[in-house]
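[1] all I have is the shape, not the residue letters:
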């Protein structure tokens, strides 16, 4: 899936996280960034993953890491998702799919024999210099946040 390898420089990105806030990788230099892609707000797997990252937010913050979840859902959907689950990290909207394409997570999927395009659940850990510290392609939502935290602790 990923066209990137650990040690590669992560592509700069700019993503809208609220009506008046846009985050870009350049502004996060000096921090670890957990950039995770998920298919859709308020669906079972995506909710599990988001709540797990949220429950570990203080641990990630203590290690100097910023969490950003990304899907193609619009900002209004993200805001509802954040409020429903009291999420304390940013959710970026990629409605046009540019960031999904840039990170190679917009892929052909299959369900019940029907093929369609969608976001493959994946996570990229970016180090303070803007390089990939670790990449998780095709992840399972359950327990993933703990795996990311464990790897971050190993790396630090």
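    Received it, and whenever you're ready, just let me know what you need. Given the structure is predicted, the values throughout are model-derived calculations rather than measurements.

[2] every contact and neighbour count from this point should use C-alpha atoms.
    Fine.

[3] quick one: the helices in this protein, in order.
    Using DSSP state H, the helices of the chain run over residues 44-55, 57-62, 75-85, 98-102, 144-155.

[4] please compare the first structure with the one that follows:
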């Protein structure tokens, strides 16, 4: 497993296809703050909850200058079905070979039902306008994560 990103690290650049087949390049988003979240699989309960939470918060996050990118190993066609089925507005990117996940520390050993397995580590990384990591969370819980993220970033009026 590659090293996890920490505050102050330069985020590794990437170009990945989105759920429409268009290419999204991280460095093209310079000048905006970016939230990149990694999730194991589209159309599973936890990942659906997390994607819906990000979609529900998207207007508010965008208003604070954030772009949100969700990345999974699913192919673009499955991501499109996921988007349509759940009415998602968050950008969904496909990292089929898991190379981006590995370079960001979001793929490796994890516990699943008491066993150690290789897989996607549910993670969220926040970047500033220059592409530098400001926050990085690994092994996050799907439920309640967006609310915690908003609190940690001070986006809820200090509540």
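    Yes, it's here. Remember, predicted model here, so these are calculated numbers, not experimental data.

[5] hang on, the earlier thing: looking at the helices of structure 1, spot the one closest to residue 21 of structure 1.
    helix 75-85 (11.0 Å; CA to CA).

[6] for the counterpart of residue 107 of structure 2 in structure 1, which non-adjacent residue is closest in space?
    Correspondence of residue 107 of structure 2 to structure 1, assessed by TM-score structural alignment: residue 106. Counting by CA to CA, 6 or more residues apart in numbering, residue 106 of structure 1 lies nearest to residue 119, which is 4.8 Å off, once chain neighbours are set aside.

[7] do the same with residue 40 of structure 2
    residue 120 (5.1 Å).

[8] which residues sit in contact with the residue nearest to residue 106 of structure 1?
    Residue 119 of structure 1 is in contact with 37-39, 71, 100, 105-107, counting by CA atoms under 8 Å, 6 or more residues apart in numbering.

[9] try residue 26 of structure 2
    Applying CA under 8 Å, 6+ apart, the residues contacting residue 26 of structure 2 are 13-15.

[10] just put the residues you listed in CSV and tack on distance to residue 51 of structure 2 and neighbour count.
    Converted to CSV, these look like this (distance: CA to CA, whole Å; neighbours: other CA atoms under 10 Å):
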residue, distance to residue 51 of structure 2, neighbour count
13, 23, 13
14, 21, 15
15, 21, 16
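
[11] out of those, which ones does structure 1 keep as well?
    With both residues aligned by TM-score structural alignment, their matches' CA atoms under 8 Å, the contacts of the contacts of residue 26 of structure 2 that structure 1 also has are 13-15.

[12] which one of those residues is nearest to residue 116 of structure 2?
    Distance to residue 116 of structure 2 across those (CA to CA) is lowest for residue 14, with 28.3 Å.

[13] my guess is the closest one meets residue 101, correct?
    No: taking contacts as CA atoms under 8 Å, residue 14 of structure 2 lies outside contact range of residue 101: 10.3 Å.

[14] buried sites along stretch 144-159 of structure 2?
    Neighbour-count burial for stretch 144-159 of structure 2, with 16 or more other CA atoms under 10 Å as criterion, is recorded at 145-146, 149-150.

[15] the residue nearest to residue 106 of structure 1 and residue 72 of structure 1: what is the separation?
    According to CA to CA, to the nearest Å, residue 119 of structure 1 stands 8 Å off from residue 72 of structure 1.

[16] also residue 101 of structure 1?
    From residue 101 of structure 1 over to residue 72 of structure 1 the distance is 11 Å, taken as CA to CA.

[17] give me the more crowded residue out of these two.
    More neighbours surround residue 72 than the other of residue 101 of structure 1 and residue 72, with 23 against 13 (other CA atoms under 10 Å).

[18] and for the most centrally placed residue in structure 1, nearest residue in space, chain neighbours not counted?
    Note on structure 1: the residue nearest the mean C-alpha position is residue 36, at 1.5 Å, using CA atoms, centre = their mean. Distance criterion CA to CA, 6+ apart; nearest residue to residue 36 of structure 1, sequence neighbours excluded, is residue 123 at 4.2 Å.

[19] how many neighbouring residues does that neighbour have?
    A count of neighbours around residue 123 of structure 1, defined by other CA under 10 Å, yields 25.

[20] got it, and residue 83 of structure 1?
    A total of 11 residues lie near residue 83 of structure 1 under the criterion other CA under 10 Å.

[21] what's it aligned with over in structure 2?
    Using TM-score structural alignment, the partner of residue 83 of structure 1 in structure 2 is residue 84.
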